[in-house]
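# what follows is a protein structure lacking sequence information:
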């Protein structure tokens, strides 16, 4: 039970830092996007969702979300074995790595992303004003 609590705390802390890192000017667009991410991943799959976010550019809320996903995958203790603990991978390398995962690894990463965006959505709702 204790490890579940610690896992939830880790995700919650990271999610809160993600929301805190968003510049005021981009907060509303970021909030709108992160509120859709879990549904996008469930409906379209992780790879298609990553491709969509990647196609929207890197100097906006989409780029920030992709960066946050990449950082969580390389820093989450459940996923470090999959990503070889690599801290410095770019977006293309990250997506390439996702496409080469085994089915079991892909399902694990997908679940972790859905959990992560559940937490980010909660914090964004509470911390960012506007657009409900």
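It's in. Predicted model, so just to flag it, every value in this text is computed and none were measured.
# only C-alpha atoms for contact and neighbour calcs from this point on.
Noted.
# what's the helix or strand harbouring residue 33 packed up against?
Assessed by DSSP states H and E, residue 33 sits inside helix 27-44. Counting contacts by 3 or more Cα pairs under 8 Å, 6 or more residues apart in numbering; DSSP states H and E, helix 27-44 packs against helix 46-55, helix 61-75, helix 103-127.
# reformat those as JSON lines; add distance to residue 13 and mean neighbour count.
Formatted as JSON lines, the helices and strands packed on helix 27-44 follow (distance: least, Cα to Cα, whole Å; neighbours: other Cα atoms under 10 Å):
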{"stretch": "helix 46-55", "distance to residue 13": "23", "mean neighbour count": "17"}
{"stretch": "helix 61-75", "distance to residue 13": "11", "mean neighbour count": "20"}
{"stretch": "helix 103-127", "distance to residue 13": "9", "mean neighbour count": "18"}
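# tell me which of the ones you listed sits nearest to residue 12.
helix 103-127 (6.0 Å; Cα to Cα).
# this is the comparison structure:
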């Protein structure tokens, strides 16, 4: 099975710039005016112009206040302090302070469009520290 990540955004240029700066992603293919591919993660990330719909017409207007969906993205980094500074300087906002856990460290953030992100730094044996 292959996994593709799709993120709806209202501004493709701004989203591409932010995610490239924050996470070191590189541009891939462009799909007309309503979709772009970003590479450099384990799965490709597709930015979709939110109100374009599948055929270029808005199916339902999106609202971008802060929200959590049942799915969010975790970005595993080697140095959480550096990654947090990079993400914040790119335009993400931290919602919590860095927290320590048995498996490592975590901070939660959101982007300008309300999407939730977590930065994780594994220490020791990572999740194996808490796996049964």
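Yep, it's here. Since the model is a prediction, treat every value here as computed from it, not as a measurement.
# what value does the TM-score take for this pair?
For this chain pair, the superposition-based TM-score is 0.21 by TM-score structural alignment, normalised by the length of structure 1; 56 aligned residues with a Cα RMSD of 5.4 Å.
# pull the contacting residues for residue 46 of structure 1.
Residue 46 of structure 1 makes contacts with residue 110, as judged by Cα atoms under 8 Å, 6 or more residues apart in numbering.
# just to revisit the earlier point, include distance to residue 33 of structure 1 when you put the helices and strands packed on helix 27-44 of structure 1 into JSON lines, please.
Compiled in JSON lines, the helices and strands packed on helix 27-44 of structure 1 are given as follows (distance: least, Cα to Cα, whole Å):
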{"stretch": "helix 46-55", "distance to residue 33 of structure 1": "10"}
{"stretch": "helix 61-75", "distance to residue 33 of structure 1": "8"}
{"stretch": "helix 103-127", "distance to residue 33 of structure 1": "9"}
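# the helix holding residue 33 of structure 1 versus helix 46-55: what angle between them?
Here the directions of helix 27-44 of structure 1 and helix 46-55 differ by 150 degrees (axes from the mean of the first three to the mean of the last three Cα atoms, to 10 degrees).
# with adjacent residues omitted, what lies nearest to residue 37 of structure 1?
residue 117 (6.5 Å; Cα to Cα, 6 or more residues apart in numbering).
# likewise for residue 94 of structure 1?
Closest residue to residue 94 of structure 1 apart from its sequence neighbours, by Cα to Cα, 6+ apart: residue 70 at 6.5 Å.
# gap between that neighbour and residue 112 of structure 1?
Computed as Cα to Cα, to the nearest Å, the residue 70 of structure 1 to residue 112 of structure 1 distance reads 12 Å.
# same question for residue 96 of structure 1.
Residue 96 of structure 1 is 18 Å from residue 112 of structure 1, by Cα to Cα.
# right, and the residue nearest to residue 94 of structure 1 touches residue 91 too?
Yes: here residue 70 of structure 1 reaches residue 91: they are 7.4 Å apart, a contact under Cα atoms under 8 Å.
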